[in-house]
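1. Fold the stuff below for me.
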Amino acid sequence: MKSSITSARGEIVIRRAVARDAKRLTRLVRGSRAYEGQYAAMVADYRVGPDYIETHRVFVAVDADDSAGRVLGFYALILVPAELDLLFVEDGRQGRGIGRLLVEHMRSEARAAGLDRVRVVSHPPAEGFYRSVGALLTGTASANPPAVAWDRPELEFLIP
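-> Take a look at the predicted model:
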């Protein structure tokens, strides 16, 4: 499935991530302003490795006109158990529809895989985004120190 949106700077397309994207994805996670301050420890040593990309359904959003292939955002869908494990959009590109495009693509991938729902344990500041794209609040995932020292909203996407 090819998903795309047209922005003021060109077309944004979604493609399957490949092993050589690993460092870019790791930089995007570690550099996210959403994980500053109290949340910084959670991503300080986080790594999206080539093995993770090969094991899961990881897709990236790129600008079709960018010859360098700069990653603007990405998501990772785990099939068993069904979970949206990661979804990040570059800080300077948020609010332009890339996150919505990634969620739309994830839903299509989940549907093609025969899933009827996809769980999301959200970073607290991202809960509003997930709700705005149709995720339903189902509960709270308890803190798991030292990696995660705060409770997180648990949501799910229903996949019709």
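2. all contacts plus neighbour counts: C-alpha atoms, from now on.
-> Noted.
3. Could you list every helix and strand in contact with the helix or strand hosting Leu25?
-> Taking DSSP states H and E as the criterion, Leu25 maps to helix 22-30. Helix 22-30 makes packing contacts with strand 71-78, strand 83-89 when contacts are defined by 3 or more CA pairs under 8 Å, 6 or more residues apart in numbering; DSSP states H and E.
4. go with 10 Å
-> helix 40-43, helix 50-55, strand 71-78, strand 83-89 (3 or more CA pairs under 10 Å, 6 or more residues apart in numbering; DSSP states H and E).
5. Could I get the buried residue list for the shortest one?
-> If I follow you right, that is helix 40-43. Buried residues in helix 40-43, counted by 16 or more other CA atoms under 10 Å: 41-43.
6. Save those residues as a markdown table, and put in distance to Ala110 too.
-> A markdown table is the format used below for those (distance: CA to CA, whole Å):
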| residue | distance to Ala110 |
| --- | --- |
| Ala41 | 31 |
| Met42 | 27 |
| Val43 | 26 |
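7. Let's see this one next, to set against the first:
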Amino acid sequence: MQRNVNVWLLSSSSVQLGTLWIMKTSILPMLNSMPYKAYVDACQRIDMHVFHPIAFWNGLATTGLSAAQAIRSDDPVAKSLYAAGALGMGVVAVASEGVNRPIWRQIERWSPQRSSDGWRAKRRRWHLAHQARTLGAAVAAGAFVAAALR
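-> Modelled structure (predicted):
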């Protein structure tokens, strides 16, 4: 059972990290290099209603499972590692649902013809939250690898 849980935690956090990393290193630099009208057009073509809920629910499920592992573990180091992983995936869930998704919903309603007032600030908040959730997934994946090796 322990092995199956570790496989789930490693897989879940690693897939999440890979997806977030791809977005961080390729999609965001492309979007952030665009002028306002092109940015809005491109963002409105990306269906984030698929990704954000997956990030949230995957983060939440992995948080719960790793917290349970932390409680069940007799090894104090493993307890700490599972707790760190739970915290990291919790950051993924909270940043995805609490910051990124609401901003994305706003961008979907923007008109490329409207004023770009506030655009840079929103884009910056979305970017910072994305950085936080990428870091959270990296912390989680690293903690789960270390816990599995104990």
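8. Work out the TM-score between the chains.
-> For this chain pair, the superposition-based TM-score is 0.25 by TM-score structural alignment, normalised by the length of structure 2; 56 aligned residues with a CA RMSD of 4.2 Å.
9. just the buried residues of helix 40-43 of structure 1 now: which is nearest Pro50 of structure 1?
-> Val43 (17.4 Å; CA to CA).
10. Quick check: the closest one touching Leu86?
-> No - if you go by CA atoms under 10 Å, Val43 of structure 1 and Leu86 don't touch, sitting 11.8 Å apart.
11. quick one on the thing from earlier: measure how the helix holding Leu25 of structure 1 sits relative to strand 71-78, angle-wise.
-> Between helix 22-30 of structure 1 and strand 71-78, the angle comes out at 90 degrees (axes from the mean of the first three to the mean of the last three CA atoms, to 10 degrees).
12. Pull out the buried residues from helix 22-30 of structure 1.
-> For helix 22-30 of structure 1, by 16+ other CA under 10 Å, it's 22, 25-26, 28-30.
13. again with stretch 8-19 of structure 2
-> 8-10, 12-14, 16-17.
14. Run the chain-centre distance for that stretch.
-> 10 Å (CA atoms, centre = their mean, to the nearest Å).
15. what does stretch 59-78 of structure 2 give?
-> 19 Å.
16. The top helix by length along structure 2 packs against which elements?
-> The longest helix of structure 2 (DSSP state H) is helix 119-148. On a contact count with 3+ CA pairs under 10 Å, 6+ apart, helix 119-148 of structure 2 meets helix 2-22, helix 28-32, helix 36-45, helix 48-72, helix 76-95, helix 101-109.
17. Just the buried residues of the second one, please?
-> When you say that, I think you mean helix 28-32 of structure 2. Under the neighbour-count criterion of 16+ other CA under 10 Å, helix 28-32 of structure 2 has Leu31 buried.
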